[in-house]
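Sharing a model that was predicted from the sequence below.
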Amino acid sequence: MVLNEVFIAVTDIPIPGFNLDVEGSSEPSDVAVTLQLLIMLTILSLAPAILIMMTCFTRIVVVLSFVRTSLATQTMPPNQVIVGLALFLTFFVMSPILAEINESALQPYLEEEMSQSEALEIAVVPLKEFMATHTREKDLALFMNYNEMERPTSLDDIPLHVLVPAFMISELKTAFQIGFLIFVPFLIIDMIVASTLMAMGMMMLPPVMISLPFKILLFVLVDGWYLVVQSLLLSF
């Protein structure tokens, strides 16, 4: 009886409806707000790309991937661990820049002391200084010559669409240089094990199976993760 009363009470509740209407507007301000929302959603969807291309994330994740490849541990550590460690290291390295952006641009904008365009212009400056510091002149000149731009006299003369790709290829080159230095000791271990097995006539035994424990042992004894992270932090 009680269940019937509850069922009747539930069925008496009206089902809410949802309507989405697209109407014309005669006020330019309404159109401007709509465009601002569209631009904001676009920026949020591009946030991962901005994180990858305008911070130190690329260098860190490439170097950590080189470490895993040189150890020949295949999926250990997993991709989630490498990306997570790279993200937290990125936030650690970029924390002074993010704090400067928050203090000089975000907080004044939230307190309505400046407009959105002014806040964006101020927020970009610390990022441009960081990218310019770690960008090689040769890489920057490549994109500026392609656009037939004059030699810049200050950082303000370098647009983002030129600085960002130059910064990316500079970061990739630096990451591959660090990865090569990490790869060499483990390559020597592989060569020693392969030569030993060949001298013993054990042709059918894969050298990787024998060298893997020695590489892991060497990496643990020298505290490899500490040295790798220390090198990455000192590179910035």
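All right, it came through fine.

Only C-alpha atoms from now on, for both contacts and neighbour counts.
Noted.

Tell me the helix or strand right after the longest helix seen in the chain.
When the chain is parsed with DSSP state H, its longest helix is helix 160-199. Beyond helix 160-199 on the C-terminal side, the first helix or strand identified by DSSP states H and E is helix 207-221.

can you give me the offset of that following helix from its chain's centre?
Helix 207-221 sits 30 Å away from the centroid of its parent chain (Cα atoms, centre = their mean, to the nearest Å).

who's in contact with whichever helix or strand comes after it?
Where DSSP H and E defines the elements, the next helix or strand beyond helix 207-221 is helix 224-234. Identification of contacts with helix 224-234 by Cα atoms under 8 Å, 6 or more residues apart in numbering yields Ile60, Val93, Phe219.

angle of helix 224-234 against helix 207-221?
Relative orientation of helix 224-234 versus helix 207-221 (axes from the mean of the first three to the mean of the last three Cα atoms, to 10 degrees): 70 degrees.

for helix 224-234, which positions count as buried?
Neighbour counts using 16 or more other Cα atoms under 10 Å place Val228, Val229, Leu232 of helix 224-234 among the buried residues.

ok, those vs Phe167, which is closest?
Leu232 (16.6 Å; Cα to Cα).

From Ala72, how far off is the closest one?
From Leu232 over to Ala72 the distance is 21 Å, taken as Cα to Cα, to the nearest Å.

ok, now Gln230?
Per Cα to Cα, Gln230 is found 22 Å from Ala72.

How about Thr55?
Separation of Thr55 from Ala72 (Cα to Cα): 28 Å.

quick one, which of those two is more surrounded?
Between Thr55 and Ala72, counted using other Cα atoms under 10 Å, the more crowded position is Thr55 (22 against 17).

mind listing what that one touches?
By Cα under 8 Å, 6+ apart, the contact set of Thr55 is Thr90, Met94, Leu127, Met131.

How about the contacts made by the residue lying closest to the first one once chain neighbours are set aside?
Among residues not flanking Thr90 along the chain, Phe57 sits closest, at 5.5 Å (Cα to Cα, 6 or more residues apart in numbering). Phe57 makes contacts with Leu51, Ala86, Leu87, Leu89, Thr90, as judged by Cα under 8 Å, 6+ apart.

here comes the other one, which I'd like you to weigh against the first:
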Amino acid sequence: MMMTSFTRIIVVLHFVRSALGTQQTPPNQVLVGLALFLTFFIMSPVITNINEQALKPYSAGEINQEEAIEIGIEPLRKFMLTQVNDKDLSLFLRIAEINEVSTFDDIPTSVLIPAFIISELRAAFIIGFLIYIPFLVIDMVVASTLMSMGMMMLPPVMISLPFKILLFILADGWSLVIGELVKTFY
């Protein structure tokens, strides 16, 4: 799962829930289920490629296990290479003490995977931050309005939560977030 789009998707979905201020709505099971189905949607060309080039020939006895693994990892490597940040890749190449790589094929998979995961976390946090900003502004406006009215004992969250949910519904939030999130992989 860590070599797919799942990490970015689930982190962004948790940021959405946190930005809205709903503690357990939607529940974790719904978020994980949505993230899994989106992952299958995004990764379907890669999965199909692995199935056609590695799993079917291995099941038919045309290639051995080592060849199947070698052939099957290539589509995943291509996917990860399109998403990995150069800075993260350089970091793990330095850690692995690999000084020069002439082609992407020279990058070991053991270096590519952690670089990809760190890149996915970075991308997810950037997207999550951008999602969080409008909801933070609503919280600040509601809190300052309540303070100016002298209503210090009323928790601002009680007032801002309906406004945040209303904004999310009016902006067609789920469609917008999911659509833009999926586009980040293409």
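Structure's in. What do you need? A quick note: this is a predicted structure, and the numbers were derived from the prediction, not measured.

Once they're superposed, tell me the TM-score.
Remark: TM-score between the superposed chains equals 0.98 [TM-score structural alignment, normalised by the length of the second structure]; 185 aligned residues with a Cα RMSD of 0.7 Å.

follow-up on the earlier one: any idea which of the contacts of helix 224-234 of the first structure has the most stuff around it?
Using other Cα under 10 Å as the neighbour test, the contacts of helix 224-234 of the first structure are led by Ile60, with 25 neighbours.

Now which residue in the second structure aligns to it?
Aligned by TM-score structural alignment, Ile60 of the first structure pairs with Ile9 of the second structure.

Could you check how far the aligned partner of Ser104 of the first structure in the second structure is from Met1 of the second structure?
With TM-score structural alignment as the criterion, the equivalent of Ser104 of the first structure in the second structure is Gln53. Plainly put, Gln53 of the second structure is 20 Å away from Met1 of the second structure if you go by Cα to Cα.

The two: who's more crowded?
Set Gln53 of the second structure next to Met1 and count neighbours by other Cα under 10 Å: Gln53 wins out with 16 against 8.

these two touch, right, the more buried one and Glu74?
No - contact criterion Cα atoms under 8 Å: Gln53 of the second structure and Glu74 do not qualify, at 9.9 Å.

how about the contacts of Phe57 of the first structure, which pair is most distant?
Leu51 and Leu89 (12.5 Å).

Okay, and which of the contacts of Thr55 of the first structure map to helices?
Thr90, Met94, Leu127, Met131.

which one of those residues is nearest Met203 of the first structure?
Within these, the smallest distance to Met203 of the first structure is 44.8 Å, found for Thr90 (Cα to Cα).

count of neighbours near that closest one?
Neighbours of Thr90 of the first structure (other Cα under 10 Å): 21.

The residue most central in space within the second structure sits in which helix or strand?
Nearest to the geometric centre of the second structure sits Arg8, at 0.9 Å (Cα atoms, centre = their mean). In this assignment (DSSP H and E), Arg8 of the second structure forms part of helix 6-20.

Now do that helix against helix 173-183, angle only.
Angle, helix 6-20 of the second structure to helix 173-183, by the same axes, to 10 degrees: 150 degrees.

Helix 6-20 of the second structure vs the first structure, mean deviation?
Helix 6-20 of the second structure, aligned to the first structure and superposed, deviates on average by 0.2 Å (mean Cα distance after the TM-score superposition for the first structure).

between that helix and helix 109-148, how big is the angle?
10 degrees.

Quick one: neighbours of Leu91 of the second structure, just the number.
Leu91 of the second structure has 14 neighbouring residues, counting by other Cα under 10 Å.

Trace it over to the first structure, please.
Using TM-score structural alignment, Leu91 of the second structure lines up with Leu142 in the first structure.

For Leu120 of the first structure, see how far away the closest residue to its match other than its chain neighbours is.
In space, and not counting its chain neighbours, Leu142 of the first structure is closest to Ala166: 7.8 Å by Cα to Cα, 6+ apart. Computed as Cα to Cα, the Ala166 of the first structure to Leu120 of the first structure distance reads 21 Å.

Ile63 of the second structure in helix, strand or coil?
Of the three states, Ile63 of the second structure takes coil under DSSP: H, G, I helix; E, B strand; the rest coil.

ok, it to Leu76 of the second structure distance?
From Ile63 of the second structure across to Leu76 of the second structure, the span is 19 Å (Cα to Cα).

Those two - which one has more neighbours?
It is Leu76, of Ile63 of the second structure and Leu76, that has more neighbours when counted by other Cα under 10 Å, with 19 against 15.

Look up the closest residue to the more buried one, ignoring the ones flanking it.
Counting by Cα to Cα, 6+ apart, Leu76 of the second structure lies nearest to Val46, which is 6.6 Å off, once chain neighbours are set aside.

who's in contact with the match of Ser104 of the first structure?
Going by Cα under 8 Å, 6+ apart, Gln53 of the second structure touches Ile71, Gly72.

now Ser211 of the first structure
Ser211 of the first structure neighbours (Cα under 8 Å, 6+ apart): Ile189, Asp190, Val193.
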